[in-house]
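Chemist: have a look at this prediction, sequence included:
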Amino acid sequence: MAYFQPKIDMRDGSLAGAEALVREIEEDGTLIPPATFIEALENNGRIRELDLYMLEQVLWQLSEWKSQGMPPIRVSVNISRHTLLDPNALASILAIQSYYPDIPTDRISLEITETAGDIEKTTLSSIIDRFREFGIRFELDDFGSHYSNISIFSNINFDTIKLDKSLISELPDNEISQILVKDIVNICRDFGMSCVAEGVENSWQKEALLKAGCIYGQGYYYSRPLSPAKFEEQYLREPQKKHEKGD
């Protein structure tokens, strides 16, 4: 099922959006880590089914929240490179969205990982441009996790760049990381892209990110991924509440 991890405006602790994350639940309620089944789905080709299922679940949940009068939010949904390269992917995504006309297209973003940069740049750019003709937004996930492939977002127009937690973990005490994050934030700002820091785990990292100009954060300092009911209770029924660790 879809769990939701909040993205927070670190300046004031308010909700800025969420990422939908897949969670498999045993009959006894135990959560199964996605790492135990994602690779298998990629290897057997069924990851596309999961990607489309998650998109449908998120749209359904947003529609439910809207019908209950909850404030609208933007949610990002992960999409694998395998799905992205499927020639039928765009048609499938548009078909799913057509069942939820009450949810504007810009309320959903598709997250692709930095390793999608292994796809030939012209091919990736062409795919994203085709999707964007229908108002579909894209986020580049895990930026900096394996290599700082600046060319991937210098050649492709993303809406959001997400900084990998490997860049954040030692940020308060690492001057090179501070300069790198500041430069990425400035590039994003100059080209109209948002910048979100993943893996924020403590107040020192938060303050270092704000000093570098990054205002949006996501991580355990604010919240673990939550079930729809808990996310609704903590973030939608009290939209003006400010969130820090321990809330």
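Modeler: Received the coordinates, thanks. Only a predicted model underlies this, so the values are computations on that prediction, with no experimental measurement involved.
Chemist: please make it C-alpha for all contacts and neighbour counts, starting now.
Modeler: OK.
Chemist: the helices in the chain, which residues?
Modeler: According to DSSP state H, the chain carries its helices in the segments 38-44, 47-67, 81-84, 89-98, 121-132, 150-155, 165-168, 175-190, 203-212, 228-231.
Chemist: now for the longest one, which elements pack on it?
Modeler: The contact analysis (3 or more C-alpha pairs under 8 Å, 6 or more residues apart in numbering; DSSP states H and E) places helix 47-67 against strand 2-9, strand 14-22, strand 75-78, helix 81-84, helix 89-98.
Chemist: how near is the residue nearest to Arg81 when sequence neighbours are not counted to Leu50?
Modeler: The spatially closest residue to Arg81, leaving aside those adjacent along the chain, is Ala116, at 5.9 Å (C-alpha to C-alpha, 6 or more residues apart in numbering). Taking C-alpha to C-alpha, to the nearest Å as the criterion, Ala116 is separated from Leu50 by 18 Å.
Chemist: let me have the helices and strands packed on helix 47-67 in JSON lines, extended by distance to Glu201 and mean neighbour count.
Modeler: What follows is those, written out as JSON lines (distance: least, C-alpha to C-alpha, whole Å; neighbours: other C-alpha atoms under 10 Å):
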{"stretch": "strand 2-9", "distance to Glu201": "13", "mean neighbour count": "24"}
{"stretch": "strand 14-22", "distance to Glu201": "17", "mean neighbour count": "20"}
{"stretch": "strand 75-78", "distance to Glu201": "21", "mean neighbour count": "23"}
{"stretch": "helix 81-84", "distance to Glu201": "28", "mean neighbour count": "19"}
{"stretch": "helix 89-98", "distance to Glu201": "34", "mean neighbour count": "15"}
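Chemist: alongside the first one, take a look at this:
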Amino acid sequence: MSVFPNDAKDAEELMRHADVAMYRAKQEGRNRFSFFSHDLESSIRERHQLETCLRNAISHDELFVHYQPKINLATNEIVGAEALVRLVDSEGVFISPNEFIPLAEESGLIIRLGNQVLYKACAEAKSWLDKGCNIPISVNVAVAQFADPHFANIIEKALHDYQLPAELLELEITETALMIDAAEMQTRLYQLKSLGIKIAIDDFGTGYSSLAYLKKFNVDVMKIDMSFIKDMLNNKHDYEIVKTIISLGQSMGLSLIAEGVETEEQRQALLELDCLMGQGYLFSRPLSANDFNAFILQHKVN
């Protein structure tokens, strides 16, 4: 809805503003109405600019991938790296993934984005291997990617094209993705595992956390969400949650990685709880490929 003369000076502008309001109503789930406002118009314009920037970056292969090292908490050795996508606007400013990842999912661009990140990550992991550094790479997988019936073939092709040993690739999947259709996801996981790659449950503790489902899924790694790590030394409940997740993971024979480790005190507390791997700003922020290569030279590789 747009109201004359408050919103517009003529019929053409009135219709254009009504169209903006209609777009917002559709965004919010349809079967509802929305009134035009200049704030709304500004928001729609910014969204369109961001989507254009994202589409151009994907079309011209201009997405950047940064790498955050995973560290052995006891020895400080590099035990892996997580690939994290980055988008830069026309002025060279980095755009937060919190802004463009949801947009990629809404606009249907997430599969193309995810495939590009996968290929760039595999290429980088192969370059480390060629230098004598055996560093597993983990790549985040969106719900739409995981549900894609061709996903296993895409993974197989990436491994083949870059001659990357399958055991050096790990896919990070959220609990939410696994819960969409448990039986179907179990089949998908079996297909992926048959390729020889590893599967990690990302942000564990923030989703369904169903032990019955967890038992069914043949995963290798459990990542403890940073929201629990952040307050584990100040909040008894968070500490107990971390302790329980670690105990659960150990009982199931899973590798455990703590996300968001930022202080030496957190590192020591995790070691005392027998969580031996972590990533976070205590060790390093996500690094460009060149900076990660420099980081490798300063640290031992497990």
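Modeler: Looks like it arrived, so ask away. These numbers come from a predicted model, not from an experiment.
Chemist: coming back round to it: what residue of the second structure takes the place of the residue nearest to Arg81 of the first structure?
Modeler: Structural correspondence for Ala116 of the first structure with respect to the second structure (TM-score structural alignment): Ala177.
Chemist: most remote residue from the first structure's center?
Modeler: The C-alpha centroid of the first structure is most remote from Asp28, which lies 28.6 Å away (C-alpha atoms, centre = their mean).
Chemist: tell me the spacing between the counterpart of Phe228 of the second structure in the first structure and Asn174 of the first structure.
Modeler: In the first structure, Phe228 of the second structure lines up with Leu167, judged by TM-score structural alignment. Per C-alpha to C-alpha, Leu167 of the first structure is found 10 Å from Asn174 of the first structure.
Chemist: who has more neighbours out of the two?
Modeler: Neighbours around Leu167 of the first structure and Asn174, counted as other C-alpha atoms under 10 Å, are more numerous at Leu167. The numbers are 21 against 12.
Chemist: ok so, going back, can you give me every residue that contacts the match of Ala116 of the first structure?
Modeler: 142-143, 146 (C-alpha atoms under 8 Å, 6 or more residues apart in numbering).
Chemist: what about 10 Å?
Modeler: Listed by C-alpha atoms under 10 Å, 6 or more residues apart in numbering, the contact partners of Ala177 of the second structure are 141-147, 185, 201, 207.
Chemist: redo these as CSV? Include distance to Glu264 of the second structure.
Modeler: Below are the contacts of Ala177 of the second structure laid out as CSV (distance: C-alpha to C-alpha, whole Å):
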residue, distance to Glu264 of the second structure
Val141, 30
Ala142, 32
Val143, 34
Ala144, 37
Gln145, 36
Phe146, 36
Ala147, 39
Met185, 38
Ile201, 25
Gly207, 28
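Chemist: now, among the residues you listed, which is nearest to Glu124 of the second structure?
Modeler: In terms of C-alpha to C-alpha, no member of the contacts of Ala177 of the second structure lies closer to Glu124 of the second structure than Val141, at 17.6 Å.
Chemist: burial of the corresponding residue of the first structure for the closest one, as a residue count?
Modeler: Aligned against the first structure by TM-score structural alignment, Val141 of the second structure finds its counterpart in Ile79. Close neighbours of Ile79 of the first structure, defined as other C-alpha under 10 Å, add up to 21.
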